[in-house]
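*Asks:* A structural model of the following input is requested.
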Amino acid sequence: MKRNSIIFSDYCHQVSSCYLHPSFSRTNLSFVWFSSSSFGATGTRSFPNYSPKKPSIRDSELVHHISTIIKQRRCEPFRRILRPFESKFRPDHLIWVLMDIKNDYRLVLNFFEWSCIRRDPSLEARCIFIQIAVAAKDLNMVKNLFHEFWSKHDIDGNTSFTQFLEKIIYTYKDWGSNPYVFDIFFQVLVENGRLDDARNLFDKMLNYGVVLSLESCNLFLSRLSKVVDGPNMTLKVFNEFSEVGIQWNTASYNIVMHSLCQSSNVREAHNLLLQMELRGCMPDAISYSTVINGYCNRGELQLMLKVVENMKEKGLKPNEFTFNSIILLLCKMGKAVDAETVLREMMSQGIFPDNAVYTTLIDGYSKIGNIASALSMYEEMQGRHIIPDLITYTALICGHCQNGKVAEADKLFREMLTIGLKADEFTYTTLIDGYCKAGEIEKAFSLHNEMIQMGLIPNVVTYTILVDGLCKQGEIDTANELLLEMREKGLVLNIYTWNTLLNGLCKSGNIVQAVKLMKDMEVVGIRPDAFTYTTLMDAYCKSGKMVMAHQLLHEMFQKGIKPTLVTFNVLMNGFCVSGMLEDGQKLLKWMLDKNIMPNATTYNSLMKQYCIRNDMRAATEIYRCMGHKEVVPDENTYNILIRGHCKARNMKEAWFLHKEVVEKGCNLTAETYNALIKGFIKKKKYMEAREMFEEMRKKRLSADKEIYCTFADINYEEGNIDLTLELCDEAVESCSIDNSKD
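*Replies:* Purely as a prediction, here's the structure:
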């Protein structure tokens, strides 16, 4: 989903370009002339007087003849009328004739073109013609002459630049005196990537009291931002040029801010945005959008929202690219609902989304499992006659697969092929993954074969998914054969492939083979990681081999492999399930001593075993310890404690915890509700039991058969026949579901 950021970047470039390339009219340019005190120089120089070589009497006669004939017969081809003079014509004659006809640009142009056919003009003659052309406002011709010179003299660039600049300065005063000649020279240097020469030209002009136009300086900033260390250089030049009289405009600030954001210096760009008004320059929608996009790319939601708020306070409306950036960030953060709210605001302002925006939202909803909303976006997209592309379909297919709706995913896949879109490796792999997770290995392999027939090459990820699917089906031998096939095809097995096979071996109880596989990994140069060790440790824990599991932890430390919190939680759960609560407590203390912060899962394992032992004092102490360490309890924490208190008949504590759960918006399981209801009934607190029962029914959770019977009897005795029959139906349905599960 990188298209939004790419579009935004292109847009900024286009906007900058319209500032950087003014129409070639003198009225559009803003030159600044300074005295020495204006910019702190020791003194300004005067442009030199032009003093060309003097012609001889014979040369003067020839120049006079040529000047007279081209003036009198200007409408005739110069090749014909000047043929008698060709053998005598030298480069110096060109300059002397130009001195005589310089006020007639059309004549100058024709004569210069005639002389160029004969031979390349001297550098001095070229510069003289450039000065005349600038004075005549034939700026396209001027740019072409500059570019043509660099294309011919690009080998010895430094010498060429110095010589050219000297001649331009030398011919300036008497042949044109239009400062825009230096501007065009500067622009051509920038366009040819000669940024050092351009900077030298800028500094040289300061010595003559000339500051180049803002448009040229903006072009320089824009090109400078694209070189190595561009953002730092751009900011440096931005500050230095300000000191010598460049009055930067909004486009200038936008160029610098965009450059800073591209290099992740968003805070600095934001500071520049805040300084714009103080420096007398009003930010526009692009200014704010640049910083907003920068924060979006860095995932800094709160700072981005602050800039959006500031933008609105200034009366500026977010543009298409602002909205696109915000939507993309919100979707990346799993806030697709908020992203759709932004979409609606965008549409209310008359800005309508394109394929990229809809696809971003479809992908966002798919990743959080909200397939209904993803499909709604897809239908809205089609309703607006926006054609879905491969990325759109892949996002939908991925979302359906993640939610176990493989048949619907396959339907979308076939629909995509029908409308002429070609699936790529990622699309096929996504659907193969869906079938593997659904346990439909044959269909997964059928897709794999179809993929190959289409000329697509399955990658390591594709094969790893297939290996995982086979392992989950217990087909370890077939998975091994597939690994062999991968090697034969030249694919290098990565750590994920090995871990997948090892996980399959552990799940099927082949721990010995899993240990051998881990050793094989090291032989072929694949270093086992924390996941490898944690998987094997989990298998040892589940088989009650806690000594072996503990040894693996020590081995990890010896090899410099940092255990994850999951590693410690696996070991903790193993100790607790094996009844080794003292070892579990020691592990918890060790973690805290080493500043390894446990999470709710770590504490839940201990609490659960204390509850099973009916030691609610110890379980409560663990719960309090969580609070002291600022570990937030999860839903499982509350379910464990409430069931524990119900089992110990501590209904007051259970009731108090239930209220806390409701206030926090957490959910209780059907098992917990059953425990609460039975506990209250045993205490003869029927009102509380009924309240729990109704709450449970509202959440569409099924109660035990015994509870249904109890409340059916109560309602029957109270004369609530309809409710009694309804409860009987629910009880029958609940029992039939339970039987089908069995």
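
*Asks:* going forward, measure contacts and count neighbours with C-alpha atoms only.
*Replies:* Will do.

*Asks:* please point out which parts of the strand or helix carrying Ser60 sit buried.
*Replies:* Using DSSP states H and E, Ser60 sits in helix 57-72. Using 16 or more other CA atoms under 10 Å as the test for burial, helix 57-72 gives 59, 62-63, 66-67, 70.

*Asks:* after it, which helix or strand is next?
*Replies:* Next in sequence after helix 57-72, counting helices and strands by DSSP H and E, comes helix 78-81.

*Asks:* so what does that following helix touch, helix or strand wise?
*Replies:* helix 57-72, helix 105-118 (3 or more CA pairs under 8 Å, 6 or more residues apart in numbering; DSSP states H and E).

*Asks:* with distance to Leu330 added, can I get those helices in TSV?
*Replies:* Shown next, in TSV, are the helices and strands packed on helix 78-81 (distance: least, CA to CA, whole Å):
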stretch	distance to Leu330
helix 57-72	72
helix 105-118	61
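
*Asks:* out of these, nearest to Ser5?
*Replies:* Nearest to Ser5 among these is helix 105-118 (47.7 Å), distances taken as CA to CA.

*Asks:* Proceed likewise with the subsequent sequence, for comparison:
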Amino acid sequence: MSPPTSLYKTLFLSLPNTRRFNSIPSSPTTQTLQDSIRTAIETKNFHQILHLLSSSKCPKPPHKIPENPFSFLSSFPQPLQTQIIDEILQSFIPLRPRSLPFPAYSLLLSYTLQKSPISLPLSLAVLQSTLRSGCPPALQTRLSLSVAWLDCRRSGHRKSVAQILSEVRAIGYSPDRTTCNYLLSSLCAVDELAEAVAILRDMRGAGCEPDSESYGAVIAAACEARRTDAAAELVREMVAELRLTPRQGTVVRIVAAMRANREVLRAAEMVEFLEREGCGVGFQSHEMVVEGCLERKEFVAAGKAVMEMAGRGFIPYIHVRQKVVEGLTVIGERDLASAVRRKLAELSS
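*Replies:* The predicted structure is shown next:
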């Protein structure tokens, strides 16, 4: 239940005067905007906040960026801050277009992330509202969010993934896939692969099922780091356990990473596994496997890969199939070379 307006007034009047006590002088524009937003929150006229932000004139770079106009909320106890920001977010839900409150979302997200780790659940709630507005958060949000998350996980708090996501539920928000995927990609962007994997595997416990995009982001990060063991394990997990189909770009990445690591036989096994599980693999991945086998002079594996390709209706490039047949002939695998020729001839006809 929301506190009565009189309580809001009492708490606001008890705050120190921002103009008098700021250690860094603020511009008159910032002071006026902050005071006006305080009044709008005190009277619960939350939509007025959007008008105030749109009509304010903030200095542009290289001038000093003004203080966040929501920073005065730090003088409130954390539960009351959460309640006030929740009421602001709820008041914006009916607005159309959904992007209308985006300036307020951005400032609230910046403010809550600066107060990590205590405000992390609230930050995730604001992030969810921001993403639902259809506007991407500011670029620096990924780094700020990653820092806040890691502080909460590794500082004295040492909270589990499940604990953090349950705290988001405790303030009235359900962690959704879009928000979790943004968190995953943010952690991957700062090379926190192990943390991203932990979230990926604990999402289900919080009632948020990962999808192909969730796994794709983490697999892509693992491939970028050439950690093919982790990537292969995640592919098998998403396909065999969750019955998800990896996107073609994800398959291309893992095959390319294995080829770069000179693990072409593993790449061939991965493609066979995906096909066996009913996940259609595209021409590019099949072709990369064949070319990788040729690079390593694994002509038998290359021949089998060409047969697999042909079985899926794909014909390798002419120079590739010539090298496969020639290689098989040189090592005495004439029967397999003949089988490859026949299979390709059937497709060509």
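
*Asks:* just tell me what Asp35 of structure 2 corresponds to in structure 1.
*Replies:* For Asp35 of structure 2, the aligned position in structure 1 is a gap, per TM-score structural alignment.

*Asks:* how about the contacts made by Leu336 of structure 2?
*Replies:* Contact analysis of Leu336 of structure 2 by CA atoms under 8 Å, 6 or more residues apart in numbering lists 300, 303, 328.

*Asks:* nope, Val197 of structure 2 is what I meant
*Replies:* Applying CA under 8 Å, 6+ apart, one finds that Val197 of structure 2 lies in contact with Val218.

*Asks:* map it across to structure 1 for me.
*Replies:* Under TM-score structural alignment, Val197 of structure 2 pairs with Arg199 in structure 1.

*Asks:* one more: Val218 of structure 2?
*Replies:* Val218 of structure 2 maps onto Phe220 in structure 1, with residues paired by TM-score structural alignment.

*Asks:* so that match touches Val190, yeah?
*Replies:* Yes. Assessed by CA atoms under 8 Å, Phe220 of structure 1 is found in contact with Val190 at 6.2 Å.

*Asks:* starting at the chain centroid, how far to the helix or strand hosting Leu150 of structure 2?
*Replies:* Per DSSP H and E, Leu150 of structure 2 falls inside helix 141-154. Relative to the mean C-alpha coordinate of its chain, helix 141-154 of structure 2 is positioned 13 Å out (CA atoms, centre = their mean, to the nearest Å).

*Asks:* ditto for stretch 102-110 of structure 2
*Replies:* Stretch 102-110 of structure 2 has its C-alpha centroid displaced from the chain centroid by 19 Å (CA atoms, centre = their mean).

*Asks:* that stretch: average distance to aligned residues in structure 1?
*Replies:* By mean CA distance after the TM-score superposition for structure 1, the fitted stretch 102-110 of structure 2 averages 5.4 Å away from its aligned residues in structure 1.

*Asks:* buried ones in that stretch, by neighbour count?
*Replies:* 102-110.

*Asks:* I'd like the contacts of Leu336 of structure 2 laid out as a markdown table, including distance to Leu131 of structure 2.
*Replies:* Formatted as a markdown table, these follow (distance: CA to CA, whole Å):
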| residue | distance to Leu131 of structure 2 |
| --- | --- |
| Val300 | 50 |
| Gly303 | 48 |
| Leu328 | 54 |
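
*Asks:* out of those, list just those in helices.
*Replies:* Among the contacts of Leu336 of structure 2, DSSP state H puts 300, 303, 328 in helices.
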